[in-house]
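>>> Just a sequence and a predicted model for now, questions to come.
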Amino acid sequence: MQSVVMGLLAGLVGFASSFAVVLAGFAAMGASPAQAASGLTVLCALMGGLGIGLSWRFRMPVSVAWSTPGGALLAASAAPEGGFPAAVGAFLVAAGLVVAAGLFRPFARAVEAIPRPLAAAMLAGVLLDLCLAPVRAVGGIPWLALPVVGAWAVMLRLNRLWAVPAAVAVAAAAFLAGPGLPAGLGWSAPSLEFVRPDFHWGAVVGIALPLFLVTMASQNLPGLAVLRANGYAAPLGPALVATGAGSAAGALFGGQLVNLAAITAALCAGPEAHPDPARRWVAAVVAGAAYLGFALLAGTATAFAAAAPPLLIQAVAGLALLGALAGALRAALAEEATQVPAVACFLVAASGLSVAGIGAAFWGLLAGGALWWGLGAGRAPPR
């Protein structure tokens, strides 16, 4: 029962704490409500199926999650030329890069060699605009946003794990008590909608590469570290190949990347899941089963998000990402000698700059990397 309860908790927290981020990303990429619902459904199905399969195969708690930083990246980016089909093409390229990282270890090591302060600064720049949404919501729709922010703050003091789910629940209650759902809106059976990919070089460079990098740096590598910290010899290569191939298949139905989980992995891999490390894989299997159940609710969640004020959904997503923003800023500015390149990367990534159809995340990494090289890594920059 201990493993079952912890697995259910991991599944609930994993879905409720970040589905708004994923939906905001789909909307920014130009997805229709039906395409967004299809993407959310296939992501839940992949998270559940891959989590169950990898945990069963390796008898260790291998938790799989969607790329929350990737969703934030999409939400902070402009829709590419070619609309959502071009975004799907970028998803496919990013998934192929994940498979390549699993098959060719030197490629994975090259990704790992990207300076951590720059990767963290790029992520922080991507997250900044969405994390400002709660402030905008309090100013624009205070009667809806203030109860949400208040519930989040109170639960943050009582139990951090439940802060964002509490904010989601209060947002739903506030919306139902105010504007209310449109007539006839209720549960709808999940359905998948095929999206023919379209490949544009601007989307490949401006979306696929940053999506791959933030997913590797902020999800896969921390997820690997969580497993190793709990004594598991994590199968990185097979996990990357499986999640990358699954992401490629899911992209055809609107999904972005899935990857090794970090936060939910800590719930399933720690002693709270079971005193015996050899039995903790059961918790990850139960979490996977919970995600399969949430796939049945993806259409309803998407319909609610489409009916609610966009600023309210963005506010919930921003609250979900505040912890990630704090961690990224802390990692970006940890070393005084590398703070200037990191700040430059952060500012460019946060600026919304778009040149030749390529988004700000790529240019931020490029600007930070140029300064890093010019000033000399590990050498204090001139004041």
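Alright, I've got the coordinates.

>>> Only C-alpha atoms from now on, for both contacts and neighbour counts.
Noted.

>>> Give me the distance between the residue nearest the centre of the chain and residue 345.
Nearest to the geometric centre of the chain sits residue 68, at 0.8 Å (Cα atoms, centre = their mean). Distance, residue 68 to residue 345, using Cα to Cα, to the nearest Å: 20 Å.

>>> Could you do residue 141 as well?
Separation of residue 141 from residue 345 (Cα to Cα): 32 Å.

>>> Could you do residue 121 as well?
Computed as Cα to Cα, the residue 121 to residue 345 distance reads 6 Å.

>>> coming back round to it: of residue 141 and residue 345, give the one with the bigger neighbour count.
Between residue 141 and residue 345, counted using other Cα atoms under 10 Å, residue 345 has the larger neighbour count: 34 against 14.

>>> contacting residues for that one?
Going by Cα atoms under 8 Å, 6 or more residues apart in numbering, residue 345 touches 118, 121, 122, 125, 363, 364, 365, 366, 367, 368, 369.

>>> repeat for residue 45
Each residue near residue 45 by Cα under 8 Å, 6+ apart is listed here: 291, 292, 295.

>>> Name the member of those residues that has the highest neighbour count.
Most surrounded of the contacts of residue 45: other Cα under 10 Å gives residue 291, at 29 neighbours.

>>> you'd agree residue 267 is up against residue 280?
No. At 9.8 Å, residue 267 and residue 280 do not qualify as touching, with contact defined as Cα atoms under 8 Å.

>>> More neighbours: which of those two?
The residue with more neighbours, out of residue 267 and residue 280, is residue 280; 28 against 24, by other Cα under 10 Å.

>>> before we go on, here's another structure to hold up against the first:
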Amino acid sequence: MGRVLQPVLAGVVTAVIGFGGAFPVVLSGLRAVGADEHQAASGLLVVSVASGLVAIVLGLRTRMPISIAWSTPGAALLLSAGAQPGGFPAAVGAFLLCGVLIVVSGLVPALARLVAAIPAHLAGAMLAGVLLPLCIAPVHAVAEIPLLAAPVVIVWAVLARFARRWAVPAALVVAVVLIAVTGPGLSGIDLAPVLVWTPPSFDVATLVGVGLPLFLVTMASQNVTGMAVLAQFGYRPKLGPILGATGVGTLLGAPFGGHAVNLAAISAALAAGPDAGPPERRWIASVTAGAGMIVLGLGAGAATAVILLSPPVLVSAVAGLALLGALTSSVAAALADEQGREAAIVTFVVTAAGVGFLGIGGAFWGLLAGGAMALLHRRRARPDADQPASPRLASSGAISGSRPRKAR
């Protein structure tokens, strides 16, 4: 009984932490690019259900703990991108482009290699630049609404010390309680889940400024990292089928407001690690987490209602707390390469400035500026033919197509 119960409990924890720790980021990101409250609720619903279904299918087929989630860094990118000239339909067109590129990456390994060839310090710097304006929101919230924001931050800080994985969900619970006590209540608000179809439009600036960076961030921060986490625990699935499944999930969810579905990165360790039971039974944890994501997604209407009743700065504060861990990892990656730090800082500064040119957002220009700086200052290459093009992919066996290896 314990051999089954342990992975099931790990799966429940994975779903609760994965959903509760990041859904404000998803809703805020969708609202930022023009979604109304019903479109945002629909988007949260579809990425939750799509993530759950893909996790269940992959877990049952591979018998490995392949956890699937929405792209939290991608949602943060939407927050920084802001409203698009073509409105939310243009953003949906960008989501479709992201899905197409993920599917193509699964079918054409060379494209996945190309994405992996982006230097890790530049990718980290770009993501750090996207996250920085969001992660300072808790500071603004404490200054503007101290009675609401201070308890949220204090609870997060205390639990980050003693029970890190529960810090953000607990902070969210405190925020919801404070909103319920001080707000107008949920009476008269429709809490039922709803699907809203948004016909896409294809605006070149939005495709380049949102769709392409969304794909790059999702691949570099989620899919590649997720494969590395699985490899750390001895699981080496083929990346192609995973990209194909998550890409199809993204394509199916995009017209309903879903931005991106991908491998889980941080929460992947909860289902693949030793707390999920014997290695040969940990797939039960990822399948359970998938089912949990579907159930939690059905509460997207209620989650959206709570966000709508919240002071915007408080919502941003909770989202910022949820993204602090990602910011820490991104800054560490950006500064890891001593010779590339100047290019990384250029990428970070241009991205964080959030200034668009030609209608294209700052994330694209940040990566372009950093890449140009890296090329400008590149030294004569030293012979290192024995080094893999991407340590992250080489460590995960993602591109080589190695056969799944039994967990150690």
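Alright, I've got the coordinates. Fair warning: this is a prediction, and the values are worked out from it, not measured in the lab.

>>> circling back to that earlier point, and the contacts of residue 345 of the first structure as CSV, adding neighbour count and secondary structure?
CSV is the format used below for the contacts of residue 345 of the first structure (neighbours: other Cα atoms under 10 Å; DSSP: H, G, I helix; E, B strand; the rest coil):
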residue, neighbour count, secondary structure
118, 29, helix
121, 33, helix
122, 35, helix
125, 28, helix
363, 23, helix
364, 31, helix
365, 26, helix
366, 18, helix
367, 20, helix
368, 29, helix
369, 21, helix
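
>>> And the furthest pair within those residues?
Farthest pair in these (Cα to Cα) is 125 and 369. Separation: 14.7 Å.

>>> if we can go back for a sec, could you pull up the residues touching the residue nearest to the centre of the first structure?
Per Cα under 8 Å, 6+ apart, neighbours of residue 68 of the first structure: 18, 21, 22.

>>> and it, what pairs with it in the second structure?
Matched to the second structure by TM-score structural alignment, residue 68 of the first structure sits across from residue 72.

>>> Against residue 263 of the second structure, how distant is its match?
Distance, residue 72 of the second structure to residue 263 of the second structure, using Cα to Cα: 11 Å.

>>> what's the answer for residue 371 of the second structure, then?
The gap separating residue 371 of the second structure from residue 263 of the second structure is 26 Å, by Cα to Cα.

>>> swap in residue 214 of the second structure?
14 Å.

>>> Please enumerate the strands of the second structure.
Taking DSSP state E as the test, the strands found in the second structure are 68-70, 261-263.

>>> which other helices and strands contact the last one?
For strand 261-263 of the second structure, the helices and strands in contact under the criterion 3 or more Cα pairs under 8 Å, 6 or more residues apart in numbering; DSSP states H and E are helix 37-62, strand 68-70, helix 239-253.

>>> what do you get if the cut-off is 6 Å, keeping everything else the same?
When contacts are defined as 3 or more Cα pairs under 6 Å, 6 or more residues apart in numbering; DSSP states H and E, strand 261-263 of the second structure packs onto strand 68-70, helix 239-253.

>>> now swap in the first one and tell me
Using 3+ Cα pairs under 6 Å, 6+ apart as the contact criterion, the neighbours of strand 68-70 of the second structure among helices and strands are helix 37-62, strand 261-263.

>>> quick revisit: looking at the strands of the second structure, spot the one closest to residue 394 of the second structure.
Of all these, strand 261-263 comes closest under Cα to Cα, at 17.1 Å.

>>> Distance check, the equivalent of residue 334 of the first structure over in the second structure against residue 122 of the second structure.
Alignment note (TM-score structural alignment): residue 334 of the first structure maps to residue 336 of the second structure. Here the criterion is Cα to Cα. By it, residue 336 of the second structure lies 10 Å from residue 122 of the second structure.

>>> quick one on the thing from earlier: which ones among the contacts of residue 68 of the first structure map onto helices?
21, 22 (DSSP state H).

>>> As a check, name the ranges of all helices in the stretch 251-383 of the first structure.
263-269, 281-295, 298-307, 310-332, 339-350, 360-375 (DSSP state H, counting those that start in this stretch).

>>> To residue 94 of the first structure, which of those helices lies closest?
With Cα to Cα as the measure, helix 360-375 is the member of the helices of the stretch 251-383 of the first structure nearest residue 94 of the first structure (13.8 Å).
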